[in-house]
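Novice: Provided below for reference: sequence and predicted model.
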Amino acid sequence: MMFSIVRRLGRGLLVVLLVTLAVVVLLSFAPGSVAEAILGDAATPEAVAALNSKLGLDEPLWMQYLNWIANAAQGDLGTSPLTGQSVTTAITERLPVTFQLAAMSLVIALVSAVFLAVISVMRPGSPVDRGTAALSSVFLSVPAFVAGPVLIYFFAVELGWAPVAGWNRIGDGIGLNLQSALLPAIAMSLMEIAAFHRLLRTDLMTTLREDFIGAARAKGMNEWYVMFRHALRPSSFSLITLAGINLGRLIGGTVIVETLFSLPGLGQLLASSIVSRDLIMVQGIVAFMAVVYVVINILVDSSYELIDPRVRKVATV
């Protein structure tokens, strides 16, 4: 067990290194530099070169990366040369917004998908089953950058049920916070609902054909009891794996939604840092998101034994 965890951590570290290295290489091909962003368009080449030397940006790219890795290993993700703010501080300030959006969208997607999948498999081929399949297809074809403006128009502009843009923190009141978070979370959750529903429906249909389900029904157990007590848990492996992977992806994929709704999260900070060529900030945010993604996947793998004791028995054989 310990060896397995260590092996996963080693693979996770390799993923983080490769991702951050890719960021450095890709940004090196982009025109301009952070020195030019700081000094403006009227800056002379001499002034740009002097500022690059002061910031250590005149060193070879591989040397800059190794220096950053050495500092990051000690918990120092660096300081933005553009804003003078610590990368760790910037992430800490903006993480609650991004995490709340990702968590809310995942919860909305899971609850909706479980409900749709259960009512579908209760009567396969029925109008309800066909209707949920059609709804799932619609959700699957509506990405967040399309759903966001539509939700803003109908629920914020026309109905006035939510603010068009901006963010209210929990300290401003739970109601205000949910008003500003609900539409972005729904926009992010639509495609997840479709994916989760299709996956869970397929696994439930397979589980309901198992002998132990037939035995439970033969004992006269209620169909809803059989569904939630015996069928749902062993059908959740693929769903939990996908949900864990998608949570990491949602945390790292809020750029579009946070930009559309003007939310002060990590996604918006990452987008603005890329535009301004703030490599230190981009590296720190990407490294943090990669670590979160790796940790979530390790936790998902470890959760299988808690969901189904049969996995624990197989692992001990």
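Specialist: Nice, thanks for sending it over.
Novice: use CA for all of it now, contacts and neighbours both
Specialist: Will do.
Novice: what residues are up against Thr207?
Specialist: Listed by Cα atoms under 8 Å, 6 or more residues apart in numbering, the contact set of Thr207 reads 213, 231, 234-235.
Novice: adding another structure so you can compare the two:
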Amino acid sequence: MLRAIGLKLVRLVPVLFLVSLATFFMVDLIPGDPAAASLGTEATLEDLEAVRKALGLDKPITERYSDWLSGAVTGDLGDSLRPPHQPVAELLRTNAGPTIRLAAMALGMSLVISVFLGVWSAHSSGKRADRLVSGTMFGFISIPPFLAGLLFIFFFVFRQSVPRWIWLVVVGLVAVRLLYLAAARWWEDRSDASGWVGYAVAALVVTGILLWVFVQWPDFPRTASHRYDDGWREQIRSLFLPALTLAITEIAVFTRLLRADMLSTLQEQFVLSSRAKGMPTWRILFRDALRPSSFSLITIAGITLGRLIGGTVIIETIFGLDGLGKLIVAFGVLPKNYTIVQGGVLVFAVAYVLLNAAIDISYQYLDPRIRRGRV
């Protein structure tokens, strides 16, 4: 297994080289003069020539790429063309923390919720629980993230406009509905405890969470900006709403994907054999069936994490979070600050490549056949 991991890491070298090549030349081919963008429209020809020489724009393109690549390998991505001319690597480092924490929190919430809902929906295929989960997930998919963010701000930040009794009614309706489903399932087949117990547990868990929100009622901030020296509770509180906004769509996608894979796995011979041996339902679902059903989920989750790191500019703008997306768009693309664009694109591209390599390595852990070279 270590040999296979080493070979995959070695194969990353030419891929990363091609990524750097594409990043440099794609940005370099953008119309416009970086020196003119740096100095403005009132610059003289002498000033433009001086800046071009300082930036190395007077050198052949191959020499410029070689200098840029050697600097990027050592962590030097150049300086910003706009005042105060900070190093690009420092700007990316400063803004990467909030974005990575936001993306990781959103992905973690999505995976935890979707695994439970996907397994439950597949186990109850064609029944009320399956229809309830499927309908809810279709509703989640239809909500654009920016709209969900605005709704969360309205209900959880400007909450004084929403009477508290409304939330108590919501808690009661959800609890009554789930308890009704549990009682109906128990009445249909009293010998099958796995059916109605799932509804009862879900009713208790959901009711407990909603009651906690109703009693505690966290004071969510309007903006997600926070200091690095804040405690972990303060950071979670400030990132909860934007993370939930990003997680809504991912929960729906992950749940539908896992449900489809679980339905196929539950028909496999080894699952039927476990059922014939009288294994507990929870063991069959979460130990025997979930592991081989998680290949597609892990693949999409890895791609989603890379996309969340690089594509959260709208959510960062809505919640006032100073992250990578906002940095590249507001301080790189719009003012034509091409060094920030180059550095940001390179970081995102390398992150995607490394995430896909991690996904390939995880396959060998999930499936012993891949680890032994049988597939």
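Specialist: The structure has been received and is ready for your questions. Everything quoted here is computed from the prediction, not taken from an experiment.
Novice: re the thing from before, of the contacts of Thr207 of the first structure, which belong to helices?
Specialist: Counting by DSSP state H, the members of the contacts of Thr207 of the first structure that fall within helices are Ile213.
Novice: could you dump the contacts of Thr207 of the first structure to TSV with neighbour count and distance to Arg249 of the first structure?
Specialist: TSV is the format used below for the contacts of Thr207 of the first structure (neighbours: other Cα atoms under 10 Å; distance: Cα to Cα, whole Å):
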residue	neighbour count	distance to Arg249 of the first structure
Ile213	15	35
Ala231	22	28
Pro234	17	25
Ser235	22	23
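Novice: filter the contacts of Thr207 of the first structure down to the ones in strands?
Specialist: Taking DSSP state E, every one of those sits outside strands.
Novice: all helices of the stretch 101-250 of the first structure, in order?
Specialist: Read by DSSP state H, counting those that start in this stretch, the stretch 101-250 of the first structure holds these helices, from start to end of the chain: 127-140, 144-151, 174-207, 211-218, 223-225, 237-252.
Novice: so the longest one aligns onto which residues of the second structure?
Specialist: With the alignment judged by TM-score structural alignment, the segment of the second structure matched to helix 174-207 of the first structure spans residues 232-265.
Novice: please apply the same query to stretch 139-151 of the first structure.
Specialist: On the basis of TM-score structural alignment, stretch 139-151 of the first structure is assigned to residues 140-152 in the second structure.
Novice: just curious, which of the contacts of Thr207 of the first structure is nearest to Val121 of the first structure?
Specialist: Each of the contacts of Thr207 of the first structure was checked against Val121 of the first structure using Cα to Cα; the closest is Ala231, at 11.0 Å.
Novice: thought Met205 was touching the closest one, still the case?
Specialist: No. Counting by Cα atoms under 8 Å, no contact exists between Ala231 of the first structure and Met205, whose distance comes to 9.2 Å.
Novice: excluding chain neighbours, what is closest to the residue nearest the centre of the first structure?
Specialist: Geometric centre of the first structure, nearest residue: Leu250, 1.8 Å, by Cα atoms, centre = their mean. Distances taken as Cα to Cα, 6 or more residues apart in numbering place Ala102 nearest to Leu250 of the first structure, at 5.4 Å, with adjacent residues excluded.
Novice: who's in contact with the aligned partner of the one you found in the second structure?
Specialist: Taking TM-score structural alignment for the superposition, Ala102 of the first structure sits opposite Ala103 in the second structure. Neighbour list for Ala103 of the second structure: 243, 305, 308-309 [criterion: Cα under 8 Å, 6+ apart].
Novice: so how far is Glu250 of the second structure from Ala103 of the second structure?
Specialist: Taken as Cα to Cα, to the nearest Å, the spacing of Ala103 of the second structure relative to Glu250 of the second structure amounts to 11 Å.
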